[in-house]
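A.B. asks: predicted model, plus sequence, below.
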Amino acid sequence: MIPFLELSKRLARRGHAVTFVSTPRNAARLAPVPPELSPRVRVVTLRLPVVEGLPDGAESTADVPPENVELLKTAFDGLDAPFAALVGEKKPDWIVLDFAQHWAFPIAEEHKIACAMFLILPAALLAYVGTKGENDAHPRRTTEEYMAQPPWIPSATTTLLTYRRHEAEAVAAAFRPNASGVSDIDRLFHLHHPSCRLVIHRSCPDAEPHLFPLLTNLFSKPVVPSGLLLPGDVLDVEDAGDQSSAFMEAARWLDEQPARSVIYVALGSEAPVTAHHIRELAHGIELSGVRFLWALRAPASVLAAGHKDAGDLLPDGFERRVAGRGVVCTGWVPQVRVLGHVAVGAFLTHCGWGSTVEGVFGFGHPLVMLPFVADQGLIARAMAARGVGVEVVRDDADGSFRGEDVAAAVRRVMVEEEGEELARNARELREVVGDRVRQEEYVDELIELFQRYK
């Protein structure tokens, strides 16, 4: 939601009117639109229909355990009628969609409205998925085939697009129908619809060399960058949650630490983290001896098992043993503010694209990488190839990891000589990719494409 709102604000700053459509609880999660932009960014909410088995109030994948996400998609598909009514009322020039709204294209076609699919995932994932025609011609049936780079991507063109075995098995599931009756990849393949004039990625050629012209040729339509949509100044992205007493205490601790001495640890809200993962991660952080700030979010599966929060899963005595050199926050943590703090020197991350964009391209931090699903493995391979991150050693079959391997990766980045080179590479990459002037030019170029393809 955050990149969609960032794009909305940038369009509004250039004089365009945007209707931002979401559901009530999700809309309430967003930071307020700045007052000067509120006349041009209107937030409209549509209520999700009730679906048996979906908890009351669940509107986001962060609200449900992984096994219920497909029910969320079933509910989401029930928004087609209210969305059609909204489109008939507003009659916009463009509809900008996420990958999942396959039902929106017939609505757009009926009203003769151009669509763009805005993918907040890296262009590498679309290259890996490929077109429907290429998948029909080269079907992937075995785990090994999902691990390999697809035949439609020339190996000399870009970083190898490969998955570990445990990652490939999760990716293969996205190609299979779920309880909604439609697979995730079939939803994505609706970008072949004639109403879809543009495919937009939250990315840019400097972040992902060579991929944009390759994808434009592969899909026979413009696949273009929006730029990274980096947040503005750290002080411009504060949220009400920043003022929680737990975080304010952590912020005071962070202010007292030496420059670039703290590793920020956060695995997002969507990685399929288990109780065992949390315990091994804690063991590794403790073994490393490094200062840390850990944003420990409670996965829905952990809460469903009866735990009050993820802090219940920490090893006995962990916080007492690391007192003084580390802080665990189980509430809201303003990630951009933390990454921008002078005391932070590296980022232990699941390699979600948003976190990678903020950590490396936004603030120039080297990464300790612990990818789980979707695009995260591809991103980790790409960041390792560019010399800005180290992956935690994992069991290739089941993805399990040991605390000792977490500690080794953290020390490589934060303590050993190799870390200096990784940090230098990350800062240099930030200088190239995170150039704010060039990033705003991508938005200007996107608006020109909206005008040309309308």
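C.D. replies: Cool, the structure landed.
A.B. asks: could you use CA atoms for every contact and neighbour count after this?
C.D. replies: Noted.
A.B. asks: so which helix or strand takes in A116?
C.D. replies: Using DSSP states H and E, A116 maps to strand 114-119.
A.B. asks: just checking, next helix/strand downstream of that strand?
C.D. replies: helix 123-129.
A.B. asks: below is an additional structure, to be compared with the one above:
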Amino acid sequence: MANKSGSLHVVMFPWLAFGHFIPFLELSKFIAQKGHKVSFISTPKNIDRLPKLPPNLASSITFIKIPLPPVDGLPENVEATVDLGGLDVAFLKKAYDGFEPDLTRFLEDSAPDWIIYDFAPYWLPPIAAKLNIARSFFSIVSASTVVFFGPSFHAMINGTDPRSKVEDYIVPPKWIPFESKVAYKLYESKWIVGASNLDGSGASDMYRIGSVIKGADVVLVRHCREFEGQWLNLLENLQQRPVMPLGLMPPKVEKSGLESNESWIAIKKWLDGQGKGSVVYVAFGSEVSMSQLELGELALGLELSGVPFFWALRNPSGLPEGFEDRVEGRGIVWKNWAPQLNILSHDSVGGFLTHCGWSSSIEGLMLGHPLIMLPFVIDTGLVARILEEKQVGIEIPRNPVDGSYTRDSVAKSVRLIMEEDEGKSYRGKAKEISAVFGDRELHDGYLQRFVDYLEKNVRKST
């Protein structure tokens, strides 16, 4: 529990995905900066892959390595979703649930003041409550996404959400009392119907989310009242739990250390040779896996657009034959590590073709770039609907049934956002919204209010 100096001990327990590790790590760093101790728990391989801590925080954040329990069907080297390849994520969830005994022992031995956990450990809140540890669920997705997932934690846990067919999810749910276009397309709905059903891990995603909300003293959301603030109020009303926005947590553009990095030197040289605002940056995060047809149509669409592009693509197998030769000089496919924020902040970049992950969307908009949106997984379609409503970008048109798209739809969307008069309003709205998304003082204020809340709501020792 809190020591005599008033310093708290906070445990962080993220899900096994890099899109979750990084927001949890950024929150850990802010808590540590305020004089508190943080224990960040994950597997050895995942912790070794995390960004290095700033020297001034190295003594305040302790990485706790707990080996991932073995599960039949899960290879030994798989410790995060990025390692799965074509394997079912249910195997990874089952292994994650196997953390329960080791994590329980750690909590018993270390007696922290708070534990901040992700969507998956439905078994954790009762353990922490029994040990008199204050509990918080940190949703790395937006408030609108959590609202869409279900009308209450009771409905998520008991399976009483009135929606059961894919068609039920292509309209906004009845519990949204204001006008909104937040809904899945038909081809996206198959995921959420599956997420509501029991999977091979022994618990559905909706059961997991409902359970972690039910057991939380406070629900944390990467969201702010200045952008779609009505969703925060609605989430609190539906879930009957205090909801605390953490702000958008816009990352800092780090310049130091890159001057001597060979990759960045080569990237910057290419970007320096392009016109101001002329380049579309293309990136889909570490989790999106495209079919050869999807990759091919995207590549041929970029070629057809005539627009300069920088495409960060770690696995380029499946690109159309001769593609890179044909676009040489105008477009580049970068197959190694690429510093996304530094690229997005370069003067030559004027737009962002993205899968619409919440983190990537924040990074693009904080720097004022309109988005060309091609969502693929889980919450990204819902994020795209919200951002299209706000007119800061457009979705590439797709077949509503199977989600396929064509090179022509890619090319037209890229040209509209980057070059055409019709795209001026999107470019202007993106610049306008960057005043909110990039306001570090505003978002640090949210984080500070959360740290104040942590300090004031420590459970008394029994």
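C.D. replies: Arrived safely, thanks for sending. None of these values were measured; they are calculated from a predicted model.
A.B. asks: now do the buried residues in the strand holding A116 of structure 1.
C.D. replies: 114-119 (16 or more other CA atoms under 10 Å).
A.B. asks: equivalent analysis for stretch 148-166 of structure 2, please.
C.D. replies: So for stretch 148-166 of structure 2, counting by 16+ other CA under 10 Å, buried means 148-157, 159, 161, 166.
A.B. asks: now flag whichever of those residues is closest to G428 of structure 2.
C.D. replies: Using CA to CA, F148 comes nearest to G428 of structure 2 of the buried residues of stretch 148-166 of structure 2, at 28.9 Å.
A.B. asks: pull the contacting residues for the counterpart of the closest one in structure 1.
C.D. replies: Using TM-score structural alignment as the criterion, F148 of structure 2 maps onto Y128 of structure 1. Contacts of Y128 of structure 1 were listed using CA atoms under 8 Å, 6 or more residues apart in numbering, and they are 149-150, 153, 161.
A.B. asks: nearest to A346 of structure 1 among the residues you listed?
C.D. replies: L161 (25.0 Å).
A.B. asks: rewinding a little: by neighbours, which of the contacts of Y128 of structure 1 wins?
C.D. replies: When neighbours are counted by other CA atoms under 10 Å, P150 leads those with 22 neighbours.
A.B. asks: please enumerate the helices of the stretch 301-450 of structure 2.
C.D. replies: 323-327, 340-344, 358-366, 380-389, 407-418, 424-437, 440-456 (DSSP state H, counting those that start in this stretch).
A.B. asks: to K52 of structure 2, which of those helices lies closest?
C.D. replies: Across the helices of the stretch 301-450 of structure 2 (criterion: CA to CA), the nearest stretch is helix 340-344, sitting at 16.8 Å.
A.B. asks: just checking, L119 of structure 1 touches H201?
C.D. replies: Yes. In this structure L119 of structure 1 lies within contact range of H201 using CA atoms under 8 Å: 4.9 Å.
A.B. asks: quick one: which of the buried residues of strand 114-119 of structure 1 is nearest L7 of structure 1?
C.D. replies: Closest to L7 of structure 1, out of all of the buried residues of strand 114-119 of structure 1 and judged by CA to CA, is F118, at 9.8 Å.
A.B. asks: excluding its backbone neighbours, what's nearest that closest one?
C.D. replies: I200 (4.7 Å; CA to CA, 6 or more residues apart in numbering).
A.B. asks: re the thing from before, so what sits against both of L119 and H201 of structure 1?
C.D. replies: Once CA under 8 Å, 6+ apart is applied, it turns out that L119 of structure 1 and H201 contact no residue in common.
A.B. asks: Provide the secondary structure category for P101 of structure 2.
C.D. replies: Taking DSSP: H, G, I helix; E, B strand; the rest coil as the rule, one finds P101 of structure 2 in the helix state.
A.B. asks: and it, what's its match in structure 1?
C.D. replies: That one, P101 of structure 2, aligns with A81 by TM-score structural alignment.
A.B. asks: and if you look at F18 of structure 2?
C.D. replies: So, by TM-score structural alignment, F18 of structure 2 is left unmatched.
A.B. asks: what lines up with P225 of structure 1 in structure 2?
C.D. replies: Checking TM-score structural alignment: P225 of structure 1 goes with P245.
A.B. asks: not counting sequence-adjacent ones, nearest residue to its match?
C.D. replies: Closest to P245 of structure 2 by CA to CA, 6+ apart is V221, at 4.9 Å.
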